[in-house]
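[1] curious how this folds, go ahead:
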Amino acid sequence: MTSRSPKTTARTSSEARAVARTQTLLKGKDGIGTVRRTTLPGGLRVITETLPSVRSATFGIWAHVGSRDETPALGGATHYLEHLLFKGTHRRSALDISSALDAVGGEMNAFTAKEYTCYYARVLDTDLPLAIDVVCDMLTGSLILQEDVDAERGVILEEIAMTEDDPGDVVHDLFAKTMFGDTPLGRPVLGTVDTVEALTADRIRRFYKKHYDPTHLVVAAAGNVDHATVVRQVRRAFEKAGALTRTDAVPVAPRDGRRTIRTAGRVEVLSRRTEQAHVVLGVPGLARTDDRRWALGVLNTALGGGMSSRLFQEVREKRGLAYSVYSYTSGFADCGLFGVYAGCRPSQVHDVLSICRDELDRVAREGLTDDEIARAIGQLKGSTVLGLEDTGALMNRIGKSELCWGDQMSVDDMLARMAAVTPDDVRDVAAELLGQRPSLSVIGPLKDKQADRLHTAVA
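    Modelled structure (predicted):
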């Protein structure tokens, strides 16, 4: 190996620093709400939103990897890895990681989804350098030791068991399987007992090295933060780990997805000795980049998004058939879901399904009234603003936007897009989506004749 003189090394480092690019994506008023992005030479993106009026900051790192990136043999690897990054690095033990944030009253956690993973810490603004150092160390210096893999396997199996004990959660995994079949989007994020037991430390290390390259990461910070300071501290942490050596690296583009098989008219019933029957009735929805998603958001809110929604009024208020009933949407890179959930007594499952199906058919044929649409738009606008009242929500918004869309939309622009939705927009998307033949997933203590009758709900 040819050695390099200190002079050459210094020049290379200087050249690398020269190519960092900083952009102001959203300009706030008097600096409040300003969003900036810096792309470092190693392809790492750092994005911040400044809110000087608060005393806290939330720091997160988003990874461009989720459970849909797993092969069948790697089922649950993304979530397993999320756990393992808390188990220790070259510089810190698992106790060092947790105690560092506990000592300053901070909060630290992570979550894994179908298309991304996020690690974050919320601290006092004065403790942001500590949060940056700890989280960056976790992402760049994880050891993934065999003994940690073996120990954490039991924890994850317990998490799977805990989820299995909650049929209200399991029914949504069952519905994904009903809609997407044996595809990455149809499989559970946690994996299964069999796949988790089969995962090895070597497999997880290879998965880590492939998907946690700086080009696959977005660093996001929101609150009382200074952009240049955050960039400098993040850069120092990543360079300390030797993670920014590729000066010509380019960040990966937002996921364009792989066309996923979606089915119609399928019924999946899982027999469980539960007190309630848990039901999801739904249809294929819209991809998260579809411009019609604003109209779909209004439709979802009016149909099952609150106490004044049609489903809540018809199922709960007028007939008392369920305590919990709502509709929801899930958008992925290339497809989506629109679903209706209800939990009810097993003897009333057919009545609940009949009402829900009737409402979906009616809205598909007739649309919503102007009053319903106006009320839904107002509800959406209010909930959007109220949901962004803390630094964690702001960090989530800018980090996910950068990873999934590659750009930022101001809150004012979001509110304007909602306000611009017309009754015809909502009627068009309702006719297209709700006019499809639905699929159905049910968990509960249903008898054979009851289960056989469920097919009529999707006929």
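
[2] going forward, measure contacts between C-alpha atoms and count neighbours the same way
    OK.

[3] and the residue nearest the centre of this protein?
    Central residue of the chain (Cα atoms, centre = their mean): Ala113, 4.9 Å from the mean position.

[4] distance of that residue relative to Arg345?
    Ala113 sits at a distance of 31 Å from Arg345 (criterion: Cα to Cα, to the nearest Å).

[5] pull the contacting residues for the residue nearest to the centre of the chain.
    Gly66, Ser67, Val189 (Cα atoms under 8 Å, 6 or more residues apart in numbering).

[6] so which of those wins on neighbours?
    The member of those surrounded by the most neighbours (other Cα atoms under 10 Å) is Ser67, with 26 neighbours in all.

[7] strands along the stretch 301-450 of the chain, start to end?
    Counting by DSSP state E, counting those that start in this stretch, one finds strands in the stretch 301-450 of the chain at the ranges 324-331, 336-344, 439-444.

[8] to check against the first, give me the structure of this:
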Amino acid sequence: MQEGAKRTTLPSGLRIVTEAIPGTRSASLGVWVGIGSRDETPNMSGASHFLEHLLFKGTHKRTALQISAEIEAVGGETNAFTTKEYTCYYARVLDADLPLAVDVLVDAVADSILEPSDVETERAVILEEIAMHEDEPGDEVHDIFTEAIFGDHPLGRLISGTEESITPMTRNQINGFYRRRYTPSQIVVAAAGNLDHNTVVRLVRKALAGTPLDGSAAAPADPRAGSKRVRHQKPHTVVRNRDTEQAHVVLGGVGIGRRDERRFALGVLNNVLGGGMSSRLFQEIREKRGLAYSVYSYASQYADAGLFGVYAGCAPGKVEEVLDLARTELARVAADGLTAEEIARGKGMVKGSYVLGLEDSGSRMSRLAKSELLYGDLMSVDELLGRVDAVTKEEVDAIAADLLAQPMSLAVVGPFDEAQFPHG
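    Below you'll find the model as predicted:
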């Protein structure tokens, strides 16, 4: 583990990781659960996200109002989010108020009641959220692209679920999911800021006492390995006809998993290709020709799979030209690789974003938790920077040839029909 970070594993398998940041006056706390939307069956699609909403609705000790009011009364903030592979509940407070944050947040995750009336209220909220999401074509296109890559595999499904899965979901089903899946061995409590590790451990133990998570002895869950190679769809085109002012496209294909040693080379490649205003795609498509307001590339990585995509938002009449330019640039990089100067710049971008992303307690807390939950270890910042520095031109060119020369899928949202994109 890196200097300043400490880990304690409780007999139940629940892990507590902290990083003291002397000189700060704040503290960030997160309760991270290694359960996300890929752990759901098709008829329970959206259960993790539904549960995330419900856990702030009241426990045996507090009402929903008390949960939010106690944190807000000291100027703190709480929130939560769900991903495909984990769910996080977090709070940011003044250092003196960390005991309160631990008590409130651990109570909410460990001992929620899930009142039937709250289930109905949140069902309405989530259905509204799903409808709103469909009104955001810039977000929707990424979901369509992900489904085009992964198909009916859980990684291809919406984190929120669909109207068809959320509407019939019962309180008992959600509660069963909660109690089966939210076990101590799947949970990491992470904190960073002006704190003392042993004090945090005592506070967590106290908050867990007497709750369903005050469990019997167990070993912590290993990082998710992924059972077998994730099946992918054959490359194809999906067009969602929407009467929009702007067209949204994502072009891309299969990527790599998060434990793949090539991830550092991919980080460098991604930055040079579409990671900033100096990137090839931004320069070719926006700066030189003014064809798109927004254009970038990205890589999403999961335990055993990944995807790589190029996004652009542009006027509907410019879509073909934008796609031609993107394909040309991808083919050029796949064939010729990057220059030594570009690789140096890409490394600088990766290292800068790593280090600048650790400027506040919330980022430090997230890094601690993800390292523990997803990798089972915490690389020091110097180790991480060393791994980036060690990336060679050959490694970047090899992953470019591997990922960018493959046949690609295309997702389009805008005023089009399928016939306008015959070749994918």
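
[9] TM-score of the superposition?
    A TM-score of 0.98 describes the superposed chains when it is computed by TM-score structural alignment, normalised by the length of structure 2; 423 aligned residues with a Cα RMSD of 0.9 Å.

[10] circling back to that earlier point, redo the strands of the stretch 301-450 of structure 1 as a markdown table? Include mean neighbour count and distance to Glu432 of structure 1.
    Supplementary listing: the strands of the stretch 301-450 of structure 1 in a markdown table, determined by neighbours: other Cα atoms under 10 Å; distance: least, Cα to Cα, whole Å:
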| stretch | mean neighbour count | distance to Glu432 of structure 1 |
| --- | --- | --- |
| strand 324-331 | 19 | 15 |
| strand 336-344 | 23 | 12 |
| strand 439-444 | 26 | 15 |
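
[11] would you reformat those as JSON lines and include distance to His455 of structure 1?
    JSON lines is the format used below for those (distance: least, Cα to Cα, whole Å):
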{"stretch": "strand 324-331", "distance to His455 of structure 1": "21"}
{"stretch": "strand 336-344", "distance to His455 of structure 1": "16"}
{"stretch": "strand 439-444", "distance to His455 of structure 1": "8"}
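
[12] residue in structure 1 paired with Glu19 of structure 2?
    Under the alignment defined by TM-score structural alignment, Glu19 of structure 2 is paired with Glu49 of structure 1.

[13] which one is Pro22 of structure 2 nearest to, not counting chain neighbours?
    Spatial nearest neighbour of Pro22 of structure 2, excluding adjacent residues (Cα to Cα, 6 or more residues apart in numbering): Asn194 at 5.5 Å.

[14] re the thing from before, what lines up with the residue nearest to the centre of structure 1 in structure 2?
    Under TM-score structural alignment, Ala113 of structure 1 pairs with Thr83 in structure 2.

[15] run the chain-centre distance for stretch 69-82 of structure 2.
    With Cα atoms, centre = their mean, to the nearest Å as the basis, the distance from the averaged C-alpha position of stretch 69-82 of structure 2 to the chain average is 21 Å.

[16] hmm, I typed the wrong one, I wanted stretch 181-199 of structure 2.
    Averaging C-alpha coordinates over stretch 181-199 of structure 2 and over its chain gives two centres that are 19 Å apart (Cα atoms, centre = their mean).

[17] what does stretch 35-54 of structure 2 give?
    Taking Cα atoms, centre = their mean, one finds the center of stretch 35-54 of structure 2 at 15 Å from the center of the full chain.

[18] trace that stretch over to structure 1 and give me the residue numbers.
    Mapped onto structure 1 with TM-score structural alignment as the criterion, stretch 35-54 of structure 2 occupies residues 65-84.

[19] what does the matching stretch contact?
    Outside stretch 65-84 of structure 1, the residues within contact range by Cα under 8 Å, 6+ apart are 110-117, 142, 144, 148-149, 152-153, 156, 184-185, 187-192, 195-196, 199, 204, 207-208, 211, 216.

[20] could you tell me the end-to-end distance of it?
    With Cα to Cα as the measure, the ends of stretch 65-84 of structure 1 fall 15 Å from one another.

[21] what residues of it count as buried?
    65-70, 74-84 (16 or more other Cα atoms under 10 Å).

[22] helices - which of the residues you listed land there?
    When helices are assigned by DSSP state H, the members of the buried residues of stretch 65-84 of structure 1 inside them are Ala77, Thr78, His79, Tyr80, Leu81, Glu82, His83, Leu84.

[23] what sits closest to the equivalent of Ala430 of structure 1 over in structure 2 if chain neighbours are left out?
    Correspondence of Ala430 of structure 1 to structure 2, assessed by TM-score structural alignment: Ala400. Once flanking residues are discounted, Ala400 of structure 2 sits nearest to Ala334: 5.0 Å by Cα to Cα, 6+ apart.
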